[in-house]
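> How does the following fold in three dimensions:
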Amino acid sequence: MKKIAFSLILMLVTLQLFAQNNDVEMADTLRNDGKIYVVVICIVIILVGLLLYLFSLDKRLKKIEKENILKN
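Got it, this is the predicted structure:
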């Protein structure tokens, strides 16, 4: 019974895929105007900033952990 219910749920989920419309006006407009590159560059800058912040935070945490180990 569980297998049948699970199969039905999976079939219902995949039916939504057929309802998608491939005409995305905003993306087409941005691509035609050349502004899509601005959007991509902004996303890349934000991701690079987040990665740099996480690496610096990790570096500081390792330093604090090393100091705590030496104190104990």
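> use CA for all of it now, contacts and neighbours both
Fine.
> Would you check how far apart the most centrally placed residue in the chain and V13 are?
Closest to where the C-alpha atoms of the chain average out (Cα atoms, centre = their mean) is L47, at 9.6 Å. Using Cα to Cα, to the nearest Å, one obtains 31 Å as the distance from L47 to V13.
> which residues in the chain form helices?
2-18, 25-33, 36-71 (DSSP state H).
> One more, please, to line up against the first structure:
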Amino acid sequence: MKQILAFIFTLLSLNLQAQQEVEMADQLRADGKIYVVVAVLSIILLGVLLYLIRIDTKISKLEKESRGENQ
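Predicted coordinates for the structure are as follows:
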């Protein structure tokens, strides 16, 4: 029960913080640079996602090879 209440209060506090106006974001939005920020963040997240998928593929391949040698 305490964990549920702590979680609810955390969500409420995050909601209150999100309603504050951020001058930097307003300025970026006014200058049209917010789209550049969103594009850069999207590219970074896409790169990380592709990297993780590539590593998962390599690990799966190594696991299959390892299972084949053990039998």
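> follow-up on the earlier one: quickly note the distance from the residue nearest to the centre of the first structure to Y53 of the first structure.
L47 of the first structure is 10 Å from Y53 of the first structure, by Cα to Cα.
> What range does stretch 61-70 of the first structure cover in the second structure?
Aligning stretch 61-70 of the first structure against the second structure (TM-score structural alignment) gives residues 59-68.
> Mind telling me what the residue nearest to the centre of the first structure corresponds to in the second structure?
So, by TM-score structural alignment, L47 of the first structure is matched to L45.
> re the thing from before, mean shift of the match of stretch 61-70 of the first structure relative to the first structure?
Superposing on the first structure places stretch 59-68 of the second structure at an average distance of 0.4 Å from its equivalents, by mean Cα distance after the TM-score superposition for the first structure.
> Give me the distance from that stretch to the chain's centre.
Distance of stretch 59-68 of the second structure from its chain centroid, counting by Cα atoms, centre = their mean, to the nearest Å, is 29 Å.
> Please apply the same query to stretch 8-24 of the first structure.
Distance, centroid of stretch 8-24 of the first structure to centroid of chain: 21 Å (Cα atoms, centre = their mean).
> and it, which residues are buried?
Across stretch 8-24 of the first structure, burial judged by 16 or more other Cα atoms under 10 Å covers no residue at all.
> Great, nothing more from me.
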